[in-house]
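Visitor: I need the structure of the sequence given here:
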Amino acid sequence: MNETEIEQRITFEALVPHFEKMREWAFFTTLVPITVVVVMWSQVDQWMLLGWLLLVLAGIGARFVLTTAYHRQAVHYQNARKWHVRLLMMSVYLGGLWAIAVFAFYVPDSPPHQIFIITLSVTLGVGSITSGTYWLPLYFVYGVPILTALLIRFALMGTLPFAALVLMMMFALLASFSFAKKLNMLVRSEMRLRLESADMTHKLEVKSEELQDAVYAKSRILATASHDLRQPLHALSLFIDALKQSDSPAESARIFRRIDLSMESMRKLFDALFDMSRLDANVVQPELSHFDIAQCLAELRDEFAAKAEKKQLRLIVHARSDAVWSDQALLERILRNLIENALRYTRSGGVLLTARRRKATILIQVWDTGIGIPQESQNKAFAEFQQLERPSDEQDQGLGFGLAIVRRLCNLLDYPLELHSKVGKGSIFSVEVPVGEIASSQVQHDGSNKPSWHASGQCIVVIDDDMNVLNAMETLLASWQFDVIAAPSLTEIQDQLRTSDRRPDLILSDLSLNGADNGIEAINSLRNQYGDPGIPGILITGSTGTEQLKLAEESGLKLVQKPVRPASLRSIIQHHLSATTPLSDVTV
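Guide: Below is the predicted model:
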């Protein structure tokens, strides 16, 4: 709650009892002007008295109507200002009428009537300090005009006693003003303290609920991950056992394909967990660029074409060539998750990808003819682990992180995200992305001009304290014709490098190593050893810890999450080696 809201709430809560009091005392406040008319009937023009009385009674009646309506309406601090202004106008009106009465009904030749008017004005003026306690402007527009009118009337008398009374009235006016201000400050400060305390208590309660939700979410992660990871692991163990007993090449090839599918399922689950961890750790930093959204959607269509065809669904793109200003990798991840979600829950029909300009933004939408999302479930659609009824033929269920990642990435990029859905009709997911510059988005998408690499004996250093992983990496890289030097620690790697007299062309290191070492320090130590900070380094980790992910992000090194697909690893190695390999060593 900001300062303006606090002031609004203080004024609102201070005036709530005042509105109630004005309504309850409306009848008794009519007795005062009637008493004035009765007392002054023989001293002042009677028509003037009656006219003044009618005006005052009209003001009191209007204030009663106002306070009654306020009592019946659902007024809260955010919409109370108009009611406060109306009450203030009523006070201006009545304060002005009483100031006129004090000035006009003062009888110089009748001491009893003088005393009556003086007593009445002082009582009304000083008594209005209580209104100022609720809201100081109420005192300024009601009590101050009455006392000022009396002061001016004394000044017009022109005698020494009245001049003394003028000085005394000025002192009384200043004293009452100071007292009203201090009393108002005291009341408001107490209310501020109470509101801030209540607000702090509410924030603590919300924080406590968030922490409880976080603990519950972690428990659900463990429970869900444990279940969903056991499925491909169980299938994998069965396939491996079947492979051992297979004598048929065709059967072995079929089992290998099944093994690959199980591995792919596990990778997707780990990728989802890793993405959520990186977003939780706030280590994902957008890298904005201009690129063609139509080309981007076309590539995503090609990527999912086989899956759509397998389910006999149409996958269509409707977009004109237009530039967007975004992080292409993150935007593609958003759209990829939306497309996967659409294909997963669509039994017939298809999925449509559209992009159209809206002034300064491009509206990107993913339409599907799927099962739809019930209205009561749409607010929870982007929460973790929220999964709809899965079609019976759908095996790739996942952890339910897809839409949660979409929401977090949209929040990170500050993109509006909307969902419209009807059960049995389908869903529309909409994302708005800033417009980019056409000239800056002219990027060559033809892969024929990209250089390809060959190992040609390049030396890759591998550091991993898990011997199974170390042996597997050494075997894989050697099969790609690399010269591999592998060891479980930095010290052993340094010893082997001295013996072999080789200089590393690339360093692959696990982020977490035994002892005090970590992969960042290992890579930097080897760079210092050879006096070359440009030696490419890649971190590979199975950790999802926030601190470790932040440390890796700050290092500037490429971070790869285990398990990594061999094709992805090869692509990453290619990128790092081609960035440092002389043109003469690159084949095209």
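Visitor: When you work out contacts or count neighbours from here on, use the C-alpha atoms and nothing else.
Guide: OK.
Visitor: And the helices in the stretch 1-150 of the chain?
Guide: Ranges of helices within the stretch 1-150 of the chain are 3-24, 26-40, 46-72, 81-104, 111-127, 129-134, 136-157, based on DSSP state H, counting those that start in this stretch.
Visitor: Let's compare: structure for the following, please.
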Amino acid sequence: MSQPLVSAGELQPQTSESQLKLLTISLNRVVFSVHAIPLVAMVFLFAMWWHRYDVVPMAIWALLYVAGALVIRRWQARFVADCETRPAHEVNAQWIPRLKRAATIHGLALGSGTWLVAMTKDPILNIFWLVSIAGILAINATHQTGILNSFLRFFALCWVQVALATPWTVPNYSGLTLALTAIYALALYHHAKGIHRFLVQQMDLEQKSLILAMQYQSAKEQALSALAAKNSFLMTASHDLRQPVHALGFLIESISFRSTDPHLRPALTDLRTAVKAVQIMFDSLLDLSRIENETAVRAPERLDMNAIIVETLSLFDGDARARGLRLRAKVSSRAKHAIADPVLIRRALVNLVQNALRYTLEGGVLITARRFDSMLRLQVWDTGIGVASEDQTKIYSPLYRLENAWHISSEGHGLGLSVVARCTELMGTQHGLRSREGKGSMFWFDVHAAQAREDSTQSAPHRDAESAVTALLRGRCLIVDDDPLVSNAWEHLLTSWASKCAALRRERLPSFSSMAAIRPMSSCAISGCARAKAVSRYWRPCSRNVRKPAARWSAANSIRPHSRRPRNPGTRFCTSRSIHTC
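Guide: Now for the predicted structure:
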């Protein structure tokens, strides 16, 4: 920035860009003023002609201003071109002196018009000229003071001529007129300095705002990059760490099934609870990371709410019975179908049911679906510990847990409800709760209801899925898994159930005719049928004697053998992840 460009008493803008903006404002005002003067001259030419005064000097003066207007227009075009092609400090260094010279010439020329009007010796015409000049100076004091020195030159050279011509323009009131011109000069000078200070401050604030906006954009991009890196790390770490945790869960179940020592039962129960808590934490972290990355978001589609609720019942049936709780569902006849993202609605419902079971010591959990106008509301009722009123506004925050929740269950880390909140946000719907401390709670979220179809009649949710969930696998089973730790754990578990197993390795295919296939699936967004079809496509070339699946069996959060067998024998598919049955 060039320091000599600023005169004494003139404020210095903080940046060259700010000074260039002030230069542009002042230069545009000078250009406009030069273009406007010929129009003012035409009015006085007509008045002088009407009163039979000599109009030749004023006409020449007006033509000179027309020529000046043409020159200054080309001058302005060069200034615009320089602004586009040259740095701000170079433009300021070259054009501020030019602006000052132009303002000097303009002030001398405008003031000289006073002598031409004074030649008429008409007091009325001279007073009108004096008022016109005062108005022109006042307007320029508002818009030309970006470069204060240029305006002061223009003002002084014009107004001094007006004051000196006073004895000829208003000879009878020359003393009063001189006093008024002096007062006007002081007032206009004070006004010009105030406007200059305001313009400099505004330009500096605008420049600071621009810098802050750029810094904010840069910080936002860095934060989003860090968030994406964090989510990617959490997804990768959660996925990779769940492998040994799953294997540990299988080994615990195998030991529990084989062991007959009653002294080991409490230790195995505590170990199973600890492993399940770690699984829940990894699942929640993975869900939250996927949702924040919006990788789990799909286009809304028509969903069968009966199927989704039955699926949720089957997923948590074993956990509810292990806790001594009753898990039920009730779907209104007007709430059978919804339009929503199937991944988001499942995740929200699963987290609510999981949360309800975790903090309910006795009684049960009820899932309901009701229709409210164009929305369908899914509700999860429980008879648990409840939520105090002061905690109800915080409970959906990530990593927030109730103080008394730690005494009820060590599972969970305050992520489940934050997943629910994020799911409803992505679906564009609402969520909430009603609760009484010590009595129970009702958590809910809305989805868009679908229009009913006459041919779509679904039965109410039922518990017949228990046999599919809790069935004991016996016979021959093929294990497909890239992780030797997990496949070995599967072999130990299935062998303890009196099943004959073989693991499929990438480098070789065992000569093994099996009735069931177990293969890991990394995405929870695929339904049980889609998983089975994926396994079937992968497995079919391995054995021509394998039949198509006639029944389903899912390994959910925990695997516990029961005495019931599947009703329909055939090929069985299951995974070492939580899945959705179809």
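Visitor: Quick check: TM-score for this pair?
Guide: TM-score of the superposed chains, computed with TM-score structural alignment, normalised by the length of structure 2, equals 0.44; 370 aligned residues with a C-alpha RMSD of 6.6 Å.
Visitor: any chance of the helices of the stretch 1-150 of structure 1 in JSON lines, with mean neighbour count and distance to Leu186 of structure 1 too?
Guide: Below are those laid out as JSON lines (neighbours: other C-alpha atoms under 10 Å; distance: least, C-alpha to C-alpha, whole Å):
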{"stretch": "helix 3-24", "mean neighbour count": "16", "distance to Leu186 of structure 1": "12"}
{"stretch": "helix 26-40", "mean neighbour count": "14", "distance to Leu186 of structure 1": "28"}
{"stretch": "helix 46-72", "mean neighbour count": "16", "distance to Leu186 of structure 1": "26"}
{"stretch": "helix 81-104", "mean neighbour count": "19", "distance to Leu186 of structure 1": "21"}
{"stretch": "helix 111-127", "mean neighbour count": "17", "distance to Leu186 of structure 1": "18"}
{"stretch": "helix 129-134", "mean neighbour count": "22", "distance to Leu186 of structure 1": "9"}
{"stretch": "helix 136-157", "mean neighbour count": "21", "distance to Leu186 of structure 1": "12"}
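Visitor: Can you say which of these is nearest to Ser178 of structure 1?
Guide: Ser178 of structure 1 lies closest to helix 129-134 among these, at 10.1 Å (C-alpha to C-alpha).
Visitor: what's the helix or strand for Val40 of structure 2?
Guide: Taking DSSP states H and E as the definition, Val40 of structure 2 sits inside helix 16-50.
Visitor: Same question for Arg346 of structure 2.
Guide: helix 342-358.
Visitor: for that helix, which positions count as buried?
Guide: 342-358 (16 or more other C-alpha atoms under 10 Å).
Visitor: if we can go back for a sec, list the buried residues of the helix holding Val40 of structure 2.
Guide: 16-27, 29-31, 33-35, 37-38, 41, 44-45, 48.
Visitor: Return the list of helices and strands in contact with whichever helix or strand comes after the helix holding Arg346 of structure 2.
Guide: Going down the chain from helix 342-358 of structure 2, the next helix or strand is strand 364-372, by DSSP H and E. Under the contact definition 3 or more C-alpha pairs under 8 Å, 6 or more residues apart in numbering; DSSP states H and E, strand 364-372 of structure 2 sits against strand 326-331, helix 342-358, strand 375-382.
Visitor: what comes up buried for strand 364-372 of structure 2?
Guide: Quick answer for strand 364-372 of structure 2 (16+ other C-alpha under 10 Å): Gly364, Val365, Leu366, Ile367, Thr368, Ala369, Arg370, Arg371.
Visitor: angle of it against helix 342-358?
Guide: Here the directions of strand 364-372 of structure 2 and helix 342-358 differ by 140 degrees (axes from the mean of the first three to the mean of the last three C-alpha atoms, to 10 degrees).
Visitor: The helices of the stretch 1-150 of structure 1: which one's closest to Leu539 of structure 1?
Guide: With C-alpha to C-alpha as the yardstick, what comes closest out of the helices of the stretch 1-150 of structure 1 is helix 3-24 (46.9 Å).
Visitor: now the closest one against helix 26-40, angle please.
Guide: Going by the same axes, to 10 degrees, helix 3-24 of structure 1 makes 60 degrees with helix 26-40.
Visitor: Against which helices or strands is helix 3-24 of structure 1 packed?
Guide: Against helix 3-24 of structure 1 (3+ C-alpha pairs under 8 Å, 6+ apart) you get helix 46-72, helix 129-134, helix 160-245.
Visitor: switch the cut-off to 7 Å
Guide: helix 46-72, helix 160-245 (3 or more C-alpha pairs under 7 Å, 6 or more residues apart in numbering; DSSP states H and E).
Visitor: could you point out the longest helix in structure 2?
Guide: In structure 2, ranked by residue count with DSSP state H as the criterion, the top helix is helix 174-258.
Visitor: list the helices and strands that helix packs on?
Guide: By 3+ C-alpha pairs under 7 Å, 6+ apart, helix 174-258 of structure 2 packs against helix 16-50, helix 123-143, helix 148-164, helix 166-169, helix 264-293, helix 484-496.
Visitor: Next, the angle from the fifth one to helix 174-258.
Guide: Taking the same axes, to 10 degrees, one finds that helix 264-293 of structure 2 is oriented at 150 degrees with respect to helix 174-258.
Visitor: In the helix or strand following helix 264-293 of structure 2, which residues have enough neighbours to count as buried?
Guide: For helix 264-293 of structure 2, the following helix or strand on the C-terminal side (DSSP H and E) is strand 301-304. Under the neighbour-count criterion of 16+ other C-alpha under 10 Å, strand 301-304 of structure 2 has Leu303, Asp304 buried.
Visitor: what's the first helix or strand past strand 301-304 of structure 2 going along the chain packed up against?
Guide: Of the helices and strands lying after strand 301-304 of structure 2 in sequence (DSSP H and E), the nearest is helix 305-322. In terms of contacts (3+ C-alpha pairs under 7 Å, 6+ apart), helix 305-322 of structure 2 is packed against strand 326-331.
Visitor: can you give me the angle the strand it packs on makes with strand 375-382?
Guide: Using the same axes, to 10 degrees: strand 326-331 of structure 2 against strand 375-382 is 160 degrees.
Visitor: and among the helices and strands packed on helix 3-24 of structure 1, the most buried is which?
Guide: Compared across the helices and strands packed on helix 3-24 of structure 1, helix 46-72 shows the largest average neighbour count, a mean of 16 (mean count of other C-alpha atoms under 10 Å).
Visitor: so where does the residue most central in space within structure 1 fall, helix or strand?
Guide: Most central in structure 1 under C-alpha atoms, centre = their mean is Asn411, positioned 6.1 Å from the mean C-alpha point. For Asn411 of structure 1, the host element (DSSP H and E) is helix 402-413.
Visitor: helices or strands up against the following helix or strand past that helix?
Guide: Of the helices and strands lying after helix 402-413 of structure 1 in sequence (DSSP H and E), the nearest is strand 417-422. Packing partners of strand 417-422 of structure 1 (3+ C-alpha pairs under 7 Å, 6+ apart): strand 426-434.
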